[in-house]
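Undergrad: coordinates only, no sequence provided:
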C-alpha cells in the first residue's frame, strides 16, 4: 500500500489512481462512460446513507453515529476517486474547472440577489 504524505493534492491522488488501474490492466474498462456510470452508482450509495434522515439528522450524522460516519466517509472516498479518475480520462483539470464554474455562478447569483 502506498503511503500518503500530502492528502490535499489532487494530482497525487490522480496519479495514484491511474497507477492502481494500470497495475491491474483495467484501462480498457475505465472509459469515460463506464467511469461516469460508476460515479453515478457511488453517488447513489452515498445518497442511500442520507435519504431517510431529517435535515437536522443529516447535519449531525457524522458526529452522532460512528458507524454511519464510516460508511459515509467510504462512499465520499468512492465518489472522489471516480470523479478524479473520470476527469483524468477526459483530460479535465478538476480544480481549474471548478474555479471557472464558481466564477460563472458568482456572476449569476451575486451576493444579496
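TA: Good, I have the coordinates. Predicted, not measured: the structure shown is a model, and the values here were computed from it. Numbering: from 1, shown residues only.
Undergrad: please count neighbours and contacts with C-alpha atoms only from this point.
TA: Fine.
Undergrad: hmm, who's touching stretch 63-80?
TA: Around stretch 63-80, the neighbours that count as contacts under Cα atoms under 8 Å, 6 or more residues apart in numbering are 39, 42, 43, 45, 46, 49, 61, 62.
Undergrad: next, the buried residues of that stretch.
TA: For stretch 63-80, the neighbour count (16 or more other Cα atoms under 10 Å) marks 69, 72, 75, 76, 78, 79, 80 as buried.
Undergrad: cool, and stretch 31-41?
TA: The neighbour-count check on stretch 31-41 (16+ other Cα under 10 Å) flags 35, 36, 38, 39 as buried.
Undergrad: residue 94: neighbour count?
TA: For residue 94, the neighbour count with other Cα atoms under 10 Å is 16.
Undergrad: here comes the other one, which I'd like you to weigh against the first:
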C-alpha cells in the first residue's frame, strides 16, 4: 500500500539499528495496538472537531504514522501483501454489508 521506496526506507532504518531482532510478530502486534491506543487517547474525553481537532493534528499525524510503520513491519515480516489483503477484505465486506441493507446504518452485519 505504501510506495516501495518508503517501505525500503523503513526496512533500512530498522536494519541499520539492528532492531529486527526485537520485532517478533508478537512484539509488533503489541506495538501496533499501543500506538493505535495513542490515537484513541487523543479523543478520549472529547469528540474533537474543528479547532479542537486542529490542536492535536501534529500529534495525531505522528501517532498515525507510528501505526502505519508497525503495520508495515508486521506485513513485510509475515509476507502479507497489504493491498491484496485489503482488497480481499473489501470483497468480504461487500457481501456482509450489502448497500440495500446497510446504507446509513451502523448495525453490525449480524443485526441487519
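TA: Cool, got the structure. The structure displayed is predicted, hence computed values, not measured ones.
Undergrad: please, which helix or strand holds the counterpart of residue 72 of the second structure in the first structure?
TA: Across the two structures, residue 72 of the second structure finds its equivalent in residue 84 of the first structure, going by TM-score structural alignment. Under the criterion DSSP states H and E, the helix or strand holding residue 84 of the first structure is helix 66-89.
Undergrad: repeat that for residue 39 of the first structure.
TA: In this assignment (DSSP H and E), residue 39 of the first structure forms part of helix 32-50.
Undergrad: what span of the second structure lines up against that helix?
TA: Helix 32-50 of the first structure falls opposite residues 25-43 of the second structure when the two are matched by TM-score structural alignment.
Undergrad: what about the most far-flung residue of the second structure relative to its centre, distance to residue 94 of the second structure?
TA: For the second structure, the largest distance from the centre (Cα atoms, centre = their mean) belongs to residue 100, which lies 28.3 Å off. The spacing between residue 100 of the second structure and residue 94 of the second structure, counted by Cα to Cα, to the nearest Å, is 11 Å.
Undergrad: go on, residue 12 of the second structure?
TA: Noted for residue 12 of the second structure: a distance of 37 Å to residue 94 of the second structure, by Cα to Cα.
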